[in-house]
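**Student:** Sharing a model prediction with you, sequence too.
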Amino acid sequence: MAVDGCGLVCKYVLILFNIIFAVVGFVFLGLGIWLRFSENTRGIFQIDALNSSAFVIGVTVLIVLGAVMLIVVAFGDYGACNEKRCALQVFSVLLTFLAMAEIAVGVLAYSSRDEVGRNLGEFYASLYTLYVASGDPAIAVTLTFIHNAIHCCGVTGVSLIEIVKQTCPKPDGFMESIVMPNCPGTIANVFDRRAPLVMGIFIATGALLITALVCATILLKQLKRVQQGITTYYSTVY
């Protein structure tokens, strides 16, 4: 069964979209599984008092989101490559829920930016504690990235007592060589200032998903029209 025109364009757009979506899904799932079962981090999931911590919730979300994205990709790629209407219909339904969730999360993150900022600060504190306890070089790289991205240093910022100061950025001026902004407070402030940007990113991602949904709908309509044409042809012939 072949499509042409807009249907053909939408078919290749969906294939490209699903390739990108698959890469992101594998990254999320792989990172979540690594954090869940790594020798240095899996112990935190066995402590009842930490089961509701931002770190545990964040890792769980990464695993679930990565798995859902790969399920969506499986239906989308199979439906687009093989021009299967049933798979595309399932893909469209899943994509609708994802788009709605993306937009809802963006709006919720903006409206609850104070709480989200605190949770992100708790997530940083969990990483900090894990690094102090294990010295994992992978976590050190993560801390270095965070410290340089928002220009902060550990949970205290005081150079004389800060345990992770080797992962901190170079101080700007004499005062910062003594005390630098601490990360939990800086993270909360940065998120509060950039909450509109975060909401915009989520909404833009939702719009991208809606674009893919439109392409899937166009392809479905073309496949239905082609199938009806074939049915009409055979009924006329026979």
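**Tutor:** That came in fine, so what should we check first? Numbering: from 1, shown residues only.

**Student:** can we go C-alpha only for contacts and neighbour counts from here?
**Tutor:** Noted.

**Student:** Any idea how many residues pack against the residue nearest to Arg113 when sequence neighbours are not counted?
**Tutor:** Leaving aside its sequence neighbours, Arg113 sits nearest to Asp192 (Cα to Cα, 6 or more residues apart in numbering; 5.8 Å). Neighbour count for Asp192, taken as other Cα atoms under 10 Å: 19.

**Student:** same check, this time on Val61
**Tutor:** Using other Cα under 10 Å, Val61 has 15 neighbouring residues.

**Student:** And Ala67, by the same measure?
**Tutor:** Here the number of neighbours of Ala67 (other Cα under 10 Å) works out to 18.

**Student:** For the spatially most central residue of the chain, give me its contacts.
**Tutor:** Note on the chain: the residue nearest the mean C-alpha position is Phe28, at 6.4 Å, using Cα atoms, centre = their mean. Phe28 is in contact with 62-63, 65-66, counting by Cα atoms under 8 Å, 6 or more residues apart in numbering.

**Student:** let's bring in a second one:
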Amino acid sequence: MSCVKYLLFSFNLLFAITGLIILIVGAKSEINAHPYVDLTDESFYTSAPVILIIVGLIVFVVAFFGCCGAVKENHCMIVTFSAFLLIIFIAELAIGIAGYMKHKDLETSLMRSLNDSIKHYSNDTSIQHNFDIIQTDLQCCGINGPADWKNNSLPIPSTCCAGQELVENTPVTCTETSPTLHKKGCLDEILTHLKPLSLLLGGVGVGIAFVQLLGVIFACCLARSIRSQYETV
């Protein structure tokens, strides 16, 4: 039991570190995903980073229960630790699996959402704002190229032309013959940003979940040892 106790205590130090990793990954994903996720119809990319941030904060509380329970050999605290850890394991495993699944469907979903959004560019300020940010930051134009605007009976936005958004505080006209027109479409550029994000969420979720599963096993062994010792006494 003494061996298991110190293994569990050491594990909780590692557990606290994994909590920090989860928190950082969640926060980084939340920052990097916007405004690209606003033009998709996948709720996974908005909810998964938030869930990871919450899980990362909870991990510190759970690690406290684990450390105190291991040092004091408190059966109740160790059982509480095991229960929390099991819930977190399930949540992270679900995020990890979803991340890999969404990675495969991302291009189809994004294409469908962008085609629906571009039609409302002229009358929806939020869609207009997101498209303008993406076209400026990623130096792209339209979905597959500048022709997408013409196909939807819309003028090419000024943000499709690099460095020419304003001239004397007046929006410039961006055309297919403009020398600074972005030639590449935004679909591939957004996929370049979001696909690694889904893989990162998936890898962190599955990888750390199995590390934490070891904590559940150690905690259960220690709790059983403590209970057996009390029954013997």
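**Tutor:** The structure has been received and is ready for your questions. Computed from a predicted model, the values in this text were never measured in an experiment.

**Student:** where does the TM-score land?
**Tutor:** Once superposed, the chains reach a TM-score of 0.59 (TM-score structural alignment, normalised by the length of the second structure), with 195 aligned residues with a Cα RMSD of 4.4 Å.

**Student:** helices or strands up against the longest helix anywhere in the second structure?
**Tutor:** What stands out as the longest helix in the second structure, according to DSSP state H, is helix 186-232. On a contact count with 3 or more Cα pairs under 8 Å, 6 or more residues apart in numbering; DSSP states H and E, helix 186-232 of the second structure meets helix 2-33, helix 44-72, helix 75-118.

**Student:** buried sites along whichever helix or strand comes after the longest one?
**Tutor:** Note on helix 75-118 of the second structure: by DSSP states H and E, the next helix or strand toward the C-terminus is helix 125-137. Under the neighbour-count criterion of 16 or more other Cα atoms under 10 Å, helix 125-137 of the second structure has 127-128, 130-136 buried.

**Student:** do the same with stretch 147-154 of the second structure
**Tutor:** Of the residues in stretch 147-154 of the second structure, those buried (16+ other Cα under 10 Å) are 147-149.

**Student:** Could you do stretch 100-113 of the second structure as well?
**Tutor:** Across stretch 100-113 of the second structure, burial judged by 16+ other Cα under 10 Å covers 100, 102-103, 106-107, 110-111, 113.

**Student:** Distance to Phe84 of the second structure added to those, as a markdown table?
**Tutor:** Shown next, in a markdown table, are those (distance: Cα to Cα, whole Å):
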| residue | distance to Phe84 of the second structure |
| --- | --- |
| Tyr100 | 25 |
| Lys102 | 27 |
| His103 | 29 |
| Leu106 | 32 |
| Glu107 | 36 |
| Leu110 | 35 |
| Met111 | 39 |
| Ser113 | 37 |
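
**Student:** The residue mapped onto Phe84 of the second structure from the first structure: how many residues sit nearby?
**Tutor:** In the first structure, the residue paired with Phe84 of the second structure is Ala87, using TM-score structural alignment. If you count neighbours by other Cα under 10 Å, Ala87 of the first structure ends up with 18.

**Student:** so how many other residues sit close to the counterpart of Ile218 of the first structure in the second structure?
**Tutor:** Aligned by TM-score structural alignment, Ile218 of the first structure pairs with Leu214 of the second structure. By other Cα under 10 Å, 14 other residues sit near Leu214 of the second structure.

**Student:** again with Cys153 of the first structure
**Tutor:** 32.

**Student:** for it, what are its contacts?
**Tutor:** Cys153 of the first structure sits in contact with 147, 162, 164-165, 167-169, 180-183, where contact means Cα under 8 Å, 6+ apart.

**Student:** any idea whether it is helix, strand or coil?
**Tutor:** Going by DSSP: H, G, I helix; E, B strand; the rest coil, the secondary structure assigned to Cys153 of the first structure is coil.

**Student:** Likewise for the one 3 residues further on?
**Tutor:** Three-state assignment for Thr156 of the first structure (three-state DSSP): coil.

**Student:** which residues does it contact?
**Tutor:** Counted by Cα under 8 Å, 6+ apart, Thr156 of the first structure has contacts 162, 181-183.

**Student:** and with 6 Å instead?
**Tutor:** Asn182 (Cα atoms under 6 Å, 6 or more residues apart in numbering).

**Student:** neighbours around the closest residue in space to Val190 of the first structure that isn't next to it in sequence, how many?
**Tutor:** Excluding its sequence neighbours, the residue lying closest to Val190 of the first structure (Cα to Cα, 6+ apart) is Ile150, at 7.7 Å. Ile150 of the first structure is flanked by 14 other residues according to other Cα under 10 Å.
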